[in-house]
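1. generate a structure from the sequence data that follows.
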Amino acid sequence: MALEQYIQRIEEKLHLLVKKIQQVQAENVMLREEVTVQQQALHQQQQSIEHLEEKLHLMKIAASTQNSPNVSSEDDAFRKEVRGKINEYIKEIDRCIALLNG
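-> Just a heads-up that it's a prediction; the model follows:
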């Protein structure tokens, strides 16, 4: 009879182990879904940050084209950078026009 009790205890432990595995698997599925949701939220936030950075850059460009007396050295440097880029573009356009005419 000791053997039957031993087998019964093993079966009980086996059932408990199966239940525990099922719980862990269910938790794993839930955590994977949560990770997916968090990754999507992170992606949306990154896109929002990129959009806001682009808007900020455009606002700086717009502000640099206006002549305001209260210009910090950082704004002044940015304004010079923007003007330099514009001058480069104008030179490139002039070269293209010259190639088209010539």
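
2. can we go C-alpha only for contacts and neighbour counts from here?
-> OK.

3. list the buried residues in whichever strand or helix holds Ile86.
-> Element membership for Ile86 (DSSP states H and E) is helix 73-101. The neighbour-count check on helix 73-101 (16 or more other Cα atoms under 10 Å) flags 78-79, 82 as buried.

4. and the residues you listed as CSV, adding distance to Ala26?
-> Putting the buried residues of helix 73-101 into CSV (distance: Cα to Cα, whole Å) gives the following:
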residue, distance to Ala26
Phe78, 55
Arg79, 58
Val82, 56
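
5. which strands and helices lie in contact with the lengthiest helix in the chain?
-> Ranked by residue count and defined by DSSP state H, the top helix of the chain is helix 2-65. Applying 3 or more Cα pairs under 8 Å, 6 or more residues apart in numbering; DSSP states H and E, we find helix 2-65 packed against helix 73-101.

6. here's the other one to compare against:
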Amino acid sequence: MAVTDQLNNVLDKTQRLIALCDSLKEENDLLRLENQSLQVALEAGKSKVADLEEKARALKLARSLEEIAVAKQGTNEKALDIKQKISEFVREIDKCIVLLKK
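-> Here you go, the predicted model:
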């Protein structure tokens, strides 16, 4: 092989390597852009999860407060029922006392 053939061969291989390098740079740039968009999506997802967890905690707290209020209301209703029954018993006792006095 002549020196010129070897030189041409080296030049051809160099041009292919440069083309391959350019192609890999383009691919690398595309992958970096994709990576950035995925990181943005991930951060948005994390933010959404944090918001939903906060809403879930608030809802859980609201429900527990509502249960306490309902239980308290139920207790108040029971107390009112008991007071009414006591009043009825007192009226019955008063009627019995009036009948005994006669």
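
7. TM-score, when you put one on top of the other?
-> Overlay of the two chains. TM-score (TM-score structural alignment, normalised by the length of structure 1): 0.64; 68 aligned residues with a Cα RMSD of 1.3 Å.

8. the inter-axis angle of the helix holding Ile86 of structure 1 versus helix 2-65?
-> Going by axes from the mean of the first three to the mean of the last three Cα atoms, to 10 degrees, helix 73-101 of structure 1 is angled at 80 degrees with respect to helix 2-65.

9. for helix 73-101 of structure 1, name the packing helices and strands.
-> Packing partners of helix 73-101 of structure 1 (3+ Cα pairs under 8 Å, 6+ apart): helix 2-65.

10. average distance between the helix it packs on and structure 2?
-> Helix 2-65 of structure 1, aligned to structure 2 and superposed, deviates on average by 0.4 Å (mean Cα distance after the TM-score superposition for structure 1).

11. quick revisit: from the chain's centroid, how far away is the longest helix of structure 1?
-> Its chain's C-alpha centre and that of helix 2-65 of structure 1 lie 17 Å apart, by Cα atoms, centre = their mean, to the nearest Å.

12. what do you get for stretch 60-69 of structure 1?
-> With Cα atoms, centre = their mean as the basis, stretch 60-69 of structure 1 stands 30 Å off its chain's centre.

13. what comes into contact with it?
-> With contact meaning Cα atoms under 8 Å, 6 or more residues apart in numbering, stretch 60-69 of structure 1 is reached by 75-76, 78-79, 82.

14. go again using 7 Å as the cut-off
-> For stretch 60-69 of structure 1, contacts defined as Cα atoms under 7 Å, 6 or more residues apart in numbering pick out 75, 79, 82.
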